[in-house]
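Q: quick one, structure for this:
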Amino acid sequence: MYSASSKDEVVIKIIGKLSLEFPNMDQIKARGIVEEVLYKYDIAPTETALVASDVEEKLQIYLATKRLDGLSEKTLKNYNYQLLIFATRLRKPLASITTMDLRMYLANRCEKLKPSSVNGQITILKSFFSWLFQEEYIPKNPMLKIKNTKEPKRLRDALNGEETEILRQACKTKREKALLEFLVSSGARLSELVNIDISAIDWHEKSLRVIGKGNKERKIYFNVKTKILLQNYLKERKGDNPALFTASKYPFARMGGRSIQRELKKIATRAGFEKSIFPHLMRHTFATHSINAGMDITVLQHIMGHETPQTTLIYAALNDENIKHAYKRIS
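A: Coordinates of the predicted model:
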């Protein structure tokens, strides 16, 4: 006998499996194709079928809700990917999943992950099960008893003044000079830098608005040196792409995250650096130097786009450089 619910369940499972193999797949288009193929078929579960999980079905509703809440597409894709792995490994109805089930899943899933990555997995599951409970899909929240893993406190790595200057001297092209200086002087995230358009820049104020984590807008600033280097680069570059940084070859497309990372690596290799140089290190450097220069924590928190001052305070942790700068201010 034809069962609409059984067919829907099969469609959701097929899309879920495909999404695991092809994370960038257009799920709506794929679902339409699968439904078209199955249109003339009757589908019914067999007597010996395993108990079905309803995670995949609820996941689609959860992601749609979070999209309306303003979560970025990058975050949604990660949540979708991680929760589909969870659905594949734990084949139980959501209402029957226990805290022990989740502990065993996390122990297996996170066996070789560092503490920060483990906490990332926990955060995703906490968000999902909290939503399920609030929407009354489950009678109680089994994630309530699961706590975050303790992460070792480490000082954020940053370049000192001499290292930063060595990188500057290693830059050859106007794009390299402008890119490095913008990262060092603004504290922008890589994802924010990639999406900056020239039209967003206020050259007089030396500022621009960026969309950070959680689709939150904030204003960042850059110095006079960066302004001059940016304008020198823009005068000579080819193409009419609205992006701030573009490829040097036709069709002069917007530079992506990997292209920017390769650019920095090329500069670092030329400078003879053995340590890894990457965009987020420039952000750490900006924050550390700002603290050393006496910038107020709350101001830096706003510029960096941190949710809480605790994150910003990591950069104020005592180290030799901090102590030296503090002493110089009173001597």
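Q: C-alpha only now, for contacts and for neighbours.
A: Noted.
Q: how far away is A200 from R209?
A: 7 Å (CA to CA, to the nearest Å).
Q: my error: substitute S116 in the last question.
A: Distance from S116 to R209, by CA to CA: 29 Å.
Q: contacts for stretch 172-186, please.
A: 168, 171, 220-223, 225-226, 229-230, 232-233, 245, 263-264, 267, 279, 282-283, 285-286 (CA atoms under 8 Å, 6 or more residues apart in numbering).
Q: quick one more, to check against the first:
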Amino acid sequence: MKWNHAIKDYKLYLKIERGLSENTIENYGRDIKKLLTFLESNDISLSPIKINDETIQKFVYETAKKVNPRSQARIISGLRSFFDYLVFENYRETNPTDLIETPKVGRKLPDTLSEDEINQLISAIDLSKSQGERNRTIIETMYSCGLRVSEAVTLRISDLFFEEGFIRILGKGNKERFVPIHQQAQKYILFYIKDIRSHIDVDKKFEDTLFLNRRGKGLSRQMIFMILKDLAVKISLNKKISPHTLRHSFATHLLKRGADLRAIQQMLGHESITTTEVYVHLDNSYLKEVVEKYHPRRSS
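A: Predicted coordinates for the structure are as follows:
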């Protein structure tokens, strides 16, 4: 079996059997291509069936010189998944990464914004411009619903169920979930649709896409990054933020105000509660408040 055939079959498996998104599948593919680059640069002509643990170990050793432990762990995980697939399909008897030790990395928590910093970001938007109204609506929607940037740019008008108070989100792996949306965010969306979006010459391919650029096409994820980056500079925010910061802040603020972790898990679309715990940063003062308020032995 040749590498290109093995990778193609593997990607098809990830898409059909595991239901992963195109972006995630491409990330897996990049990890395998790093191994291929290593093999070519060292004149090693081993097929995916014949490659052994010694060669994989050499690759991991070389990779460790170039990337941080977190990236190294991700690459090893990607290769392990690929060879697990080959074993599963009976192309191989063993996985050559089984004896490779994954570097231990601590849980990395994204920066979070305070409620005041969120308000400052939104207040810094120039509403005299049509893009300003759109940008405010985007940020309000992402923060109000805890959306991933990919979910925000693909949100459709037909996904809005304001009478019921929900929006429909197609998340990772094309998994559908319904997320509550409060009236403030609804108000901004309705205003944007009626007063801004209605004046755009919409490309036919994007007639149902909610957020559009000036040319009537959907926004890119990079565009959302730039919007936030410019606002952060505008308010002299001394934090490195991204669209994901809004999602993390959404979860953190809900939890601090007493929301149930399971409910937050459902709204974020996490399969595992452990993933939600990583995103939701609990500071010591909050934990102390929880014990003082809810523990049966607290002083009256």
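Q: which of the contacts of stretch 172-186 of structure 1 are buried?
A: 168, 171, 220-222, 226, 229-230, 233, 245, 263-264, 267, 279, 282-283, 285-286 (16 or more other CA atoms under 10 Å).
Q: in strands, which of these appear?
A: Counting by DSSP state E, the part of those found in strands is 220-221.
Q: give me the element the aligned partner of E62 of structure 2 in structure 1 is part of.
A: With TM-score structural alignment as the criterion, E62 of structure 2 lines up with N108 in structure 1. Secondary structure from DSSP states H and E places N108 of structure 1 in helix 99-109.
Q: name the helices or strands packed onto that helix?
A: helix 115-134 (3 or more CA pairs under 8 Å, 6 or more residues apart in numbering; DSSP states H and E).
Q: who's in contact with the residue nearest to the spatial centre of structure 2?
A: Nearest residue to the geometric centre of structure 2 (CA atoms, centre = their mean): R148, 5.3 Å. R148 of structure 2 is in contact with 142, 243-244, 247, counting by CA under 8 Å, 6+ apart.
Q: which one of those residues is nearest D53 of structure 2?
A: Taking CA to CA as the measure, D53 of structure 2 lies nearest H244 of the contacts of R148 of structure 2, at 36.8 Å.
Q: count the residues that sit near the residue mapped onto that closest one from structure 1.
A: Correspondence of H244 of structure 2 to structure 1, assessed by TM-score structural alignment: H280. H280 of structure 1 has 18 neighbouring residues, counting by other CA atoms under 10 Å.
Q: before we move on, the earlier item: out of the contacts of R148 of structure 2, which comes closest to Y28 of structure 2?
A: The closest of those, once distances to Y28 of structure 2 are taken by CA to CA, is H244, at 20.9 Å.
Q: that closest one contacts V149, correct?
A: Yes: counting by CA atoms under 8 Å, V149 is a contact partner of H244 of structure 2 at 6.9 Å.
Q: quick one: common contacting residues for the two?
A: Contacts common to H244 of structure 2 and V149, judged by CA under 8 Å, 6+ apart, are absent.
Q: ok, the equivalent of F211 of structure 2 over in structure 1 to Y62 of structure 1 distance?
A: Applying TM-score structural alignment, one finds that F211 of structure 2 aligns to F245 in structure 1. Distance, F245 of structure 1 to Y62 of structure 1, by CA to CA: 36 Å.
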